[in-house]
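Participant: here's my sequence, what's the structure:
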Amino acid sequence: MSSHDTDWVDALAADDLPQDDVIGVQVAGRDIAIYTAGDAVYATDNTCTHGHARLCDGFLEGHEIECPLHQGKFDVRDGRPTCAPADAPLRCYPVRVEGRRVLLRIG
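Facilitator: Okay, here's the model as predicted:
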């Protein structure tokens, strides 16, 4: 195992992923939102950079998550804000699915 492999942490079972939706999880002491859009899985911080609301309580449409507080939107693929009042990007985490587990690179 390379040193880069140790940066990956187990987040949840792949069976727990909602289809075309978002779920909030605690991973390595961080509040993370994990999204499925089609066949892809993405992960970002779970807190909106504008209103500090939990994005897992928001609405996922395609690749955009809408904050439940002030309706700012972010692209879950790269974290960039796509609709005001959100103007600062979300932190994103690389995701990989191995077997029946979803892993995130936190480091």
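
Participant: okay, CA-based contacts and neighbour counts for the rest of this
Facilitator: Will do.

Participant: so the spatially most central residue of the chain, which of the three states?
Facilitator: With distances taken as C-alpha atoms, centre = their mean, A43 lies nearest the centre of the chain, 2.6 Å away. Following DSSP: H, G, I helix; E, B strand; the rest coil, we place A43 in the strand state.

Participant: I'd say it and D31 touch.
Facilitator: No. The criterion here is C-alpha atoms under 8 Å, and A43 misses it with D31 at 10.4 Å.

Participant: find the residues that touch each one of those two.
Facilitator: Listed contacts common to A43 and D31 are nil; contacts here mean C-alpha atoms under 8 Å, 6 or more residues apart in numbering.

Participant: what helices and strands are in contact with whatever helix or strand I65 lives in?
Facilitator: Assigned by DSSP states H and E, I65 falls within strand 64-66. Packing partners of strand 64-66 (3 or more C-alpha pairs under 8 Å, 6 or more residues apart in numbering; DSSP states H and E): strand 59-61, strand 73-75.

Participant: now the second one, please; I'll put the structures next to each other:
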Amino acid sequence: MGTRVCSLDELVVDQATRVVIDGVPMAVVKDSAGDVHAIGDTCTHGEISLSEGFVEGETLECWAHGSQFSLISGKPLNLPAYEPVPVYQVELIDGDVFIDPNATKEI
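Facilitator: A predicted model of the protein is given here:
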């Protein structure tokens, strides 16, 4: 089990929330389908916090230069970013969100 980061009710639909676990910054998103995702919070193009960006469907867009990252795979969907961000395993237990910063998903 990972670290508790918040309750599910604290997450706003289609809005990223920045959390830091053991020094690892992450953007946590509850999408419009109710699924919770956690990806690396730092854009691979410009060292910008992705949690300040825009959620649309299953993507998180960097507010600075417009690169969109898949919440599922971490892969950038357009330039200028071309390197993926890590995707972390999320567990929902009794209405709480748990994330392990050492458990990245392989997509």
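
Participant: redo the helices and strands packed on strand 64-66 of the first structure as a markdown table? Include distance to D5 of the first structure and mean neighbour count.
Facilitator: Formatted as a markdown table, these follow (distance: least, C-alpha to C-alpha, whole Å; neighbours: other C-alpha atoms under 10 Å):
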| stretch | distance to D5 of the first structure | mean neighbour count |
| --- | --- | --- |
| strand 59-61 | 30 | 17 |
| strand 73-75 | 27 | 26 |
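
Participant: how far away is the residue mapped onto Q15 of the second structure from the first structure from G107 of the first structure?
Facilitator: The alignment partner of Q15 of the second structure in the first structure, by TM-score structural alignment, is D21. Relative to G107 of the first structure, D21 of the first structure is positioned 25 Å away (C-alpha to C-alpha, to the nearest Å).

Participant: dump the residue contacts of V90 of the second structure.
Facilitator: Going by C-alpha under 8 Å, 6+ apart, V90 of the second structure touches V36, H37, A38, V97, F98, I99, D100.

Participant: what residue in the first structure is paired with the second one?
Facilitator: Spelled out, that is H37 of the second structure. Using TM-score structural alignment, the partner of H37 of the second structure in the first structure is Y42.

Participant: what distance do you get for that match to R54 of the first structure?
Facilitator: For Y42 of the first structure, the distance to R54 of the first structure (C-alpha to C-alpha) stands at 16 Å.

Participant: how about A11 of the first structure?
Facilitator: Counting by C-alpha to C-alpha, the gap from A11 of the first structure to R54 of the first structure is 18 Å.

Participant: more neighbours, D21 and G107 of the first structure?
Facilitator: A count of neighbours by other C-alpha atoms under 10 Å puts D21 above the other of D21 of the first structure and G107, at 19 against 10.
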